[in-house]
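S.K.: One predicted model, sequence on top.
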Amino acid sequence: MSTEPTADAEPTADAAGRSGRKEDHVRLARAQWAAPRGGNEFDDVDFLHHALHAVPQESVDLAVDMFGRRAGSPFYINGMTGGTESTGRLNRALAIAARETGLAMACGSMSIALDDAAAARAFTVIREENPTGLVMANLGVGRSAEDAVRVVEMLSADALQVHVNAVQETVMPEGSPDFADWLRSIEAIVAASPVPVLVKEVGFGLSPRTLRTLADIGVGWADVSGRGGTDFLRIENDRRAGGDYGYLTGFGQSAPACLLDAARAARTGGGTLPVLFASGGVRNPLDVLRALALGARAVGVAGAFLSPVAEGGADVLVEVIRTWQDHTRDLAALLGARTAAELASADVLIRGALREHCELRGIDAGSYGRRSEG
């Protein structure tokens, strides 16, 4: 199947409108991350320091299994954008950075490329620049199984992200909050996809009820993608003439809360949950290790990488990523963890709003501070 646009391809009116929306999203997301930011619930997770239990840095290997492939780092470039000339340049730089550092990478929603052949180039450049890396395609829930196969083929993708965004669709000026067929859509995509499917939120969290429902229809991977990072409710509200959904600020669950909820659900039985990734508000290597300690297999980073790549290109982002790789290794060694999996046994103290969440959800927060004793 050809994925290249024809020379005379013209965008449809709908695709042209989505192009403008994608430019708005990048502009508003960059503005959010450039402004002074308060804390988020990752700050409610503290590691208990054991002064004589560090391990040599050279003994640490934080490689993780992602979709049956070995990923050398436990964090990856999460989906951001694509579909326009400028976002295509961002995707090219992100792909180069992923290639040079060995990071896995996801792209932004590819729906526009299905409806406008000229937009496909902003996505296919990812595979051109990173021919052997681990690449995830991305499609919004509600598209057909045939569309899912097309975007996988377009990128020769190793996995497919299917994003669910009920809050965003509700607030988006041109949104389509028609949720009736979403579950059937995901089930059909999972059945038809030639690669593993990961279902992700866009920043409002996945509850245990949702995770169990996904597992029941065959979803093996999920990104809890909680609040605290790029706020798509705020982005869409800023695009509304009246900004009348501002009162919903803070809606949803954080990634740490989702991970703690999922761990409780897994312990209490009732079926297998998907393998969990985490994203949403990951600002630094310490947040990566916090997510791993709470049960994430791998950690997605978007907002913290957006400004470096937008302002300095691939070279600047490569240096940022290499620093993160060095720091995640060094911090894991300090915590006595030779592997990412061993971080799940680290003692962590859960405080503040996150502890209150635990109390309300029946989670024994104190047990996380005593894990090395077991």
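M.R.: Alright, I've got the coordinates. Since the structure is predicted, the reported quantities are computational estimates derived from the model, not experimental observations.

S.K.: C-alpha from now on. contacts and neighbour counts both.
M.R.: Will do.

S.K.: Tally up the residues packed near the residue lying closest to residue 134 once chain neighbours are set aside, please.
M.R.: Excluding its sequence neighbours, the residue lying closest to residue 134 (C-alpha to C-alpha, 6 or more residues apart in numbering) is residue 104, at 4.8 Å. Counted with other C-alpha atoms under 10 Å, residues neighbouring residue 104 total 25.

S.K.: wait, doesn't residue 104 sit right on residue 131?
M.R.: No. Counting by C-alpha atoms under 8 Å, residue 104 sits too far from residue 131 to count as a contact (11.9 Å).

S.K.: Put this next to the previous one:
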Amino acid sequence: MKPATNRKNEHVSLAEHFYQADNDSSFADLQFVHHSFSEMQTNETNLATSFAGLVMSFPFYINAMSGGSKWTKQVNEKLATVARETGLAMATGSVSAALKDPTVSDSFTIVREANPNGLVFANLGAGQTVENAKRAVDLLQADALQIHLNTPQEIVMPEGDRDFSNWLSEIGQIVQQMDVPVIVKEVGFGMSRETLQLLRSIGVKTVDISGKGGTNFAQIENYRRKDYKLDLLEDWGQTTAVSLLEAQPYTSELEILSSGGIRTPLDVVKSLALGAKAVGLSGHILHLVLKEGVDDTIQTIEHWKEQLVSIFTLLGCRVSTDLQQTDVVVTGQTKDWCEARQIDYQALAKRSAKNNH
């Protein structure tokens, strides 16, 4: 079995190796209806949002990726610098590596050192104890804790977990006993409304549906297997767009976050229009940092903010919640999914008329 530090390096390097700028996350199946009169000025927009009691100046953040080795410490320092300079929140990769091996703790604590006043989320896999959850938060002085769900990844991972029987109950205990908000997230396999109902039933309030279309951990773990490949699982799961549509019955009862294959500001706006409070980026930001460097990544993010203002204005939306009154047409395979699952996608295409926009 390879050391965990080697695995952490492999995860990040393979995420970049498999990165595709045009990978399908089904956002192309969502299209805004253009109305000619937006009746507002660009300077009337306010990009701020909030979830889990945390206020963010912008509706996107740097999602969980890295940590657990010397090289990923360098990656995390760069990501934290980007977060600091752009005012974005940032989540670390799974802190479980540091809980098992304190010698790699600095690959996570560097995030707080580089960004002492920013919003930082610690991250742990499901199946952890309340004690470990508190240790992870304390290590980073974190503002929130992400708990990630990754059953397909564990199944494909040669050294992965094989017992998932207590995940739900253990998450429930953590939610009840933590002093910081808990965000339950997928890792790129999407969520169903049944999953959301289960999470709601144990007291979870904030969920990142993290759909297929971005970093593919089944593909990454399959690549790491030396034999008995599990290629048949590389297309497992729901896309981000489909997962957001699955979440429609819960947008008023849960705080929904969106991630997985977010590559443009328009993807961010489409996510917000389907009820997401904010949007997480990982693979795209990682690609920018590794290939373009910190300064160019900061510049790209600043351009994203400007483009968000432009799209908000086109849609006549002053704040992100206004986007939930925009008209969104669902087409292609995403429409087929909605029909099979009896999701009322047609109502999304005429929301502004319903609200006398």
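M.R.: Thanks, I have the structure now. A quick note: this is a predicted structure, and the numbers were derived from the prediction, not measured.

S.K.: Please state their TM-score.
M.R.: The pair, once superposed, lands on a TM-score of 0.96 when counted by TM-score structural alignment, normalised by the length of structure 2; 354 aligned residues with a C-alpha RMSD of 1.5 Å.

S.K.: follow-up on the earlier one: distance of the residue nearest to residue 134 of structure 1 relative to residue 338 of structure 1?
M.R.: 21 Å (C-alpha to C-alpha, to the nearest Å).

S.K.: Tell me the residue in structure 2 aligned with residue 357 of structure 1.
M.R.: When structure 2 is aligned by TM-score structural alignment, residue 357 of structure 1 is paired with residue 337.

S.K.: swap in residue 20 of structure 1?
M.R.: Superposed on structure 2 with TM-score structural alignment, residue 20 of structure 1 falls opposite residue 6.

S.K.: which SSE is that match in?
M.R.: If you go by DSSP states H and E, residue 6 of structure 2 is part of helix 4-17.

S.K.: got a list of contacts for that helix?
M.R.: Helix 4-17 of structure 2 is contacted by residues 65-69, 71-72, 97, 215-216, 220, 283, 286-287 when judged by C-alpha atoms under 8 Å, 6 or more residues apart in numbering.

S.K.: try 7 Å this time
M.R.: 66-69, 71-72, 215, 220, 283, 287 (C-alpha atoms under 7 Å, 6 or more residues apart in numbering).

S.K.: Who wins on neighbours among those residues?
M.R.: In terms of neighbours by other C-alpha under 10 Å, the contacts of helix 4-17 of structure 2 top out with residue 67 at 32 neighbours.

S.K.: Is the residue mapped onto that one from structure 1 in a helix, a strand, or coil?
M.R.: Counting by TM-score structural alignment, residue 67 of structure 2 lines up with residue 82 in structure 1. Under DSSP: H, G, I helix; E, B strand; the rest coil, residue 82 of structure 1 falls in the coil class.

S.K.: same deal with residue 50 of structure 2?
M.R.: strand.

S.K.: what's the residue nearest to it when sequence neighbours are not counted in contact with, if anything?
M.R.: Of all residues not flanking residue 50 of structure 2 in the chain, residue 56 sits nearest, at 5.7 Å (C-alpha to C-alpha, 6+ apart). Going by C-alpha under 7 Å, 6+ apart, residue 56 of structure 2 touches 48-50.

S.K.: Tell me which residue of structure 1 lines up with residue 56 of structure 2.
M.R.: In structure 1, residue 56 of structure 2 lines up with residue 71, judged by TM-score structural alignment.

S.K.: any idea how far residue 346 of structure 1 is from that match?
M.R.: Noted for residue 71 of structure 1: a distance of 22 Å to residue 346 of structure 1, by C-alpha to C-alpha.

S.K.: contacting residues for the match of residue 67 of structure 2?
M.R.: 88, 91, 108, 122-123.

S.K.: Okay then, goodbye and thanks.
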